[in-house]
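# next comes the sequence, and after it the predicted model I'd like to discuss.
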Amino acid sequence: MHLSPSDPPSRVLHLTQPVDGGVARVVTDLVRAQLAEGLRVSVACPDGPLAPALRALGADVRHWAATRSPGPGLASEVRRLRRVVDDVRPQLVHAHSAKAGLAGRLAVRGRVPTVFQPHAWSFEAVGGALGALALGWERAGARWASRVVCVSAAERATGERSGVRARWSVIPNGVDTGRFRPTDAAAVRAGIPLLAEAGADAPLVVCVGRLCRQKGQDVLLAAWETVRRGVPGARLVLVGDGPDGERLRALAPEGVLFAGGVADTVPWCQAADVVVLPSRWEGMALAPLEAMACGRPVVLTDVDGARESLPPGQEPVPAEDPAALAGAITGLLLDPPLRESLGRQGRHHVLTTHDVRHMTGAVAGVYRELLGGADDGCVEATECRESIQT
């Protein structure tokens, strides 16, 4: 991550809202790597689980009061963020996700090299007039981003197809393959009270994700009765919390358990026979990469980043299709040798393509270009992969 052998450590300011889920994990991984390389790292974020975790790493965390979605308080949020920027005086700003990307670019307006990382496009999340506003902003706001970093080539293609004209880099998500690693599932299940009480030997499907429309748990619940007919006694655990929690609990058929929000998703990936993520949209989801790193087979829907996440030869299922989802899950639960084979393939794929060190190294390359003035305007995914291997 070192940017220059002679200059003092560069100061990077990360801006993030949300402060949980995959975005928070990416920010944490970047901050950890950047601090280890001697950068001075500040993070502006709202209260939540992320701030104390980053302080424990040694980051300078600045409180930024901001809601998750744009609203009437946006102007004051931008003013507060401008004060943070003026106080920190970063050499580079890295804004994560739609809300921080909106407020951050309005606060900075190109005065400092700015990286914007959508982590899935905002205009895919909403329709109607709000969706048109979100798309209009992304088109206009691109001029204040020195580089837009997409986590998959498909995410970039969605942006280009939608009229976003930007200087692009494609840097696939990565996970810590030391933390997320294979282990004995039975031993892990025995240590999780919810699973031990429900029957540790039952076939187990796990879905890790915020309980919200994006992650598609309602589609999974619609598929679950079909799975249970094919695999009697199978259990489904939804790991996470979110705005749809109450509604999903009301929809849940027999054999569905809710773990709530957890501080560590590693044991849940390790405990599963199959990990599923039935998303409606993504950039590139972390949960399937984490599951594959644990040697577990995954079922994904065909959204941005899914095909790039999977090993060659493995295919996602159509989004919002309960029958296809049920068929894929049932087939894996009934075929232990196939699960084992796909798990080995997934672990190898993550080690070679989605290790967190690949991701942090590629981001370091973008920072070097921007701070060194050698911005060629576009870095393709293949160029990122080449740079992190050399």
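The structure has been received and is ready for your questions. Numbers count the residues shown, from 1 in each chain.
# every contact and neighbour count from this point should use C-alpha atoms.
Fine.
# measure His354 to Gln345 for me?
Applying CA to CA, to the nearest Å, the value for His354 to Gln345 is 13 Å.
# which parts of the chain are strands?
Applying DSSP state E to the chain gives strands spanning 11-16, 40-45, 60-63, 92-96, 114-117, 147-150, 168-170, 204-208, 235-239, 256-260, 274-277, 298-300, 378-379.
# and Gly372, how many neighbours?
A count of nearby residues for Gly372, using other CA atoms under 10 Å, gives 11.
# what's the answer for Val112, then?
19.
# how about the contacts made by it?
Pro90, Gln91, Leu92, Val93 (CA atoms under 8 Å, 6 or more residues apart in numbering).
# same question for Val43.
Per CA under 8 Å, 6+ apart, neighbours of Val43: Leu13, His14, Leu15, Thr16, Ala59, Asp60, Val61, Arg62.
# so who does the closest residue in space to Gln17 that isn't next to it in sequence touch?
Counting by CA to CA, 6 or more residues apart in numbering, Ala100 is the residue found nearest to Gln17 once chain neighbours are left out, at 5.5 Å. Residues near Ala100 by CA under 8 Å, 6+ apart: Leu15, Thr16, Gln17.
# how much space between Ala100 and Gly141?
Relative to Gly141, and taking CA to CA, Ala100 is found at 12 Å.
# circling back: distance to Ala291 added to the strands of the chain, as JSON lines?
Putting those into JSON lines (distance: least, CA to CA, whole Å) gives the following:
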{"stretch": "strand 11-16", "distance to Ala291": "25"}
{"stretch": "strand 40-45", "distance to Ala291": "28"}
{"stretch": "strand 60-63", "distance to Ala291": "30"}
{"stretch": "strand 92-96", "distance to Ala291": "23"}
{"stretch": "strand 114-117", "distance to Ala291": "23"}
{"stretch": "strand 147-150", "distance to Ala291": "21"}
{"stretch": "strand 168-170", "distance to Ala291": "22"}
{"stretch": "strand 204-208", "distance to Ala291": "9"}
{"stretch": "strand 235-239", "distance to Ala291": "13"}
{"stretch": "strand 256-260", "distance to Ala291": "17"}
{"stretch": "strand 274-277", "distance to Ala291": "7"}
{"stretch": "strand 298-300", "distance to Ala291": "7"}
{"stretch": "strand 378-379", "distance to Ala291": "28"}
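# this is the comparison structure:
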Amino acid sequence: MRPLRIAVLVKTNTGGMWLLPQVDELRHRGHEVTVVLPPGSGRLRDELERQGVEVLASPYDFTVNRSTPLGLLRLRSLLRQLRPDVVQYHLIASAYAARLATLGLPVRRVHMVASPAYLESRWVQWVERMMWRLDHVVVCGCRYASVRYGELGCPPKRRPVAVYGVDTDTFSPDATGPDQRAKLRAELGVDQAAFLAVMVSHVYPPMRLVRSGRGVKGHDVLLAAWRTFRRRHPDAHLLLVGGGWTAAGESYRRQLGEHFGVPDDPGVTWVESVPDVRPCYAAADVSVSPSLCDGTGAAVEAGSMSVPSIVTGVGGLPEAVTERSGWVVPPADTAALVDALEAAYRDRAAGTLTLRGQLARRHVLMSFDDLRTAAEVADIVEDVATDRR
């Protein structure tokens, strides 16, 4: 097919690293890709520019205030100058901006749903019941998101599932070296024989419209469960990796730390950031994703590293594990989370936890490899551009 002009719109220049394989696949097929991000530096911008992708600063800051109409008009002007065949947008704030800024323009709109968390809000559900109709296709990052859009009236052909994958070569048990497990444990002061659980996630501040104002990643649930679990197993250690997302998130992280006595608890280590998260998985026996709403979360990265996961039965998390590679527990259920930690502890003692990790890796290779999933997204974009979908 003829080369397409594709504008990718994302409301962050720090997160969103998952779109890199998609951009790479589209460019590999000969399409011209321009990424529009908020102004300023960030990991995503730096990596895109390193790869030679054109990156432009968005004239709209993706917030709602008195300057919103002017910002949307400026964004519309920028997109008209780019004259894209397709506008592809990730994250709900980007979706609202792209939809409104391109009204009446001869472009095809591809909405990428990274996480369905926003669909937990009844207000957002009401808005999306109308707004999804401006999307030519809603590409859902998990089956759960597709089901939710189906409940809002979106027909099956307009809500295909294409997951956000993981680089299974980079996130591999062989990629970090055989000594990383022992090295990181030594750096953390964790005994080499200890049972180590890891949770990798930013701390998001409670949102009034989602889950009754609780932190959506479930840090409070895990910390409460860990108190009970560690009383039974004093040799166990919990590693939390991730700082607060925005100043409000960091404030909430500090509140959690003080409430659960993390600074004085020798059984919990909380690091705000690490240059490479893979050694954290390599050092762990099990990964925990106790979210109240989420996409596939860290379970996919952990599984790719041959680490089994405990996840909650929300969003796309149950899709990231199988019955033999992990455990699924109800959200906000401290007792169930303790039971799952106990099961992982028993498996480790019995020598069967390693098999679960191997099965987790196999599941990720089959369903979440980023090269395959990026090709699926590129196929959808091309189909939309040529009216084949």
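That came through fine. Everything numeric here is computed off the predicted structure, so don't read it as measured data.
# mind checking the TM-score on these two?
TM-score of the superposed chains, computed with TM-score structural alignment, normalised by the length of structure 2, equals 0.85; 360 aligned residues with a CA RMSD of 2.3 Å.
# helices of the stretch 251-390 of structure 1, residue ranges please.
Secondary structure of the stretch 251-390 of structure 1 (DSSP state H, counting those that start in this stretch): helices at 266-271, 286-293, 306-309, 322-333, 336-353, 356-372, 381-389.
# how about the stretch 51-200 of structure 1?
74-88, 97-108, 128-141, 153-161, 185-190, 193-198.
# so which of those is the most packed in?
Mean neighbour count (mean count of other CA atoms under 10 Å) peaks for helix 97-108 among the helices of the stretch 51-200 of structure 1, with a mean of 24.
# rebuild the helices of the stretch 51-200 of structure 1 as CSV, extending it with distance to Val317 of structure 1.
As requested, those are exported to CSV (distance: least, CA to CA, whole Å):
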stretch, distance to Val317 of structure 1
helix 74-88, 38
helix 97-108, 26
helix 128-141, 26
helix 153-161, 16
helix 185-190, 26
helix 193-198, 27
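# what's the closest of those helices to Pro253 of structure 1?
helix 193-198 (14.9 Å; CA to CA).
# show me what the closest one is packed up against.
helix 185-190 (3 or more CA pairs under 8 Å, 6 or more residues apart in numbering; DSSP states H and E).
# apply 10 Å and report the result again.
If you count contacts as 3 or more CA pairs under 10 Å, 6 or more residues apart in numbering; DSSP states H and E, helix 193-198 of structure 1 packs onto helix 185-190, strand 235-239, strand 256-260.
# make a markdown table out of those and add distance to Leu333 of structure 1.
A markdown table is the format used below for those (distance: least, CA to CA, whole Å):
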| stretch | distance to Leu333 of structure 1 |
| --- | --- |
| helix 185-190 | 14 |
| strand 235-239 | 11 |
| strand 256-260 | 16 |
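# about what we covered before: identify the contacts common to Ala100 and Gly141 of structure 1.
Leu106, Phe116 (CA atoms under 10 Å, 6 or more residues apart in numbering).
# residue in structure 2 paired with Gly240 of structure 1?
Mapped onto structure 2 by TM-score structural alignment, Gly240 of structure 1 lines up with Gly242.
# count the residues that sit near its match.
Neighbourhood size, Gly242 of structure 2 [other CA under 10 Å]: 19.
# Lys215 of structure 1 against Gly209, yeah?
Yes: using CA atoms under 10 Å, Lys215 of structure 1 is in contact with Gly209, at 6.5 Å.
# list residues touching both of those two?
Joint contacts of Lys215 of structure 1 and Gly209 (CA under 10 Å, 6+ apart) are Leu277, Pro278, Ser279, Ala285.
# contacting residues for the first one?
Counting by CA under 10 Å, 6+ apart, Leu277 of structure 1 touches 206-209, 215-217, 220, 285, 287-288, 298-301, 306, 325.
# ok, the second one next?
When contacts are counted by CA under 10 Å, 6+ apart, Pro278 of structure 1 touches 207, 209, 214-220, 299-303, 316-322, 325.
# do that again at 7 Å, thanks
Residues near Pro278 of structure 1 by CA atoms under 7 Å, 6 or more residues apart in numbering: Lys215, Gly216, Gln217, Val219, Leu220, Leu300, Thr301, Ala319.
# of those, which is the nearest to Arg109 of structure 1?
So of these, ranked by how close each gets to Arg109 of structure 1 (CA to CA), first place is Lys215, at 32.3 Å.
# ok, back up a step: which one of the contacts of Pro278 of structure 1 is nearest Leu35 of structure 1?
Out of the contacts of Pro278 of structure 1, the member with the shortest distance to Leu35 of structure 1 (by CA to CA) is Lys215, at 31.8 Å.
# show me what that closest one aligns to in structure 2.
Using TM-score structural alignment, Lys215 of structure 1 sits opposite Lys217 in structure 2.
# ok, so what distance separates that match from Tyr118 of structure 2?
Distance from Lys217 of structure 2 to Tyr118 of structure 2, by CA to CA: 13 Å.
# more neighbours, the two?
Lys217 (23 against 18).
# can you pull the contacts of the spatially closest residue to the more buried one that is not a sequence neighbour?
Leaving aside its chain neighbours, Lys217 of structure 2 sits nearest to Ser291 (4.0 Å; criterion: CA to CA, 6+ apart). Ser291 of structure 2 makes contact with Val216, Lys217, Gly218, Thr312, Pro331 under the criterion CA under 7 Å, 6+ apart.
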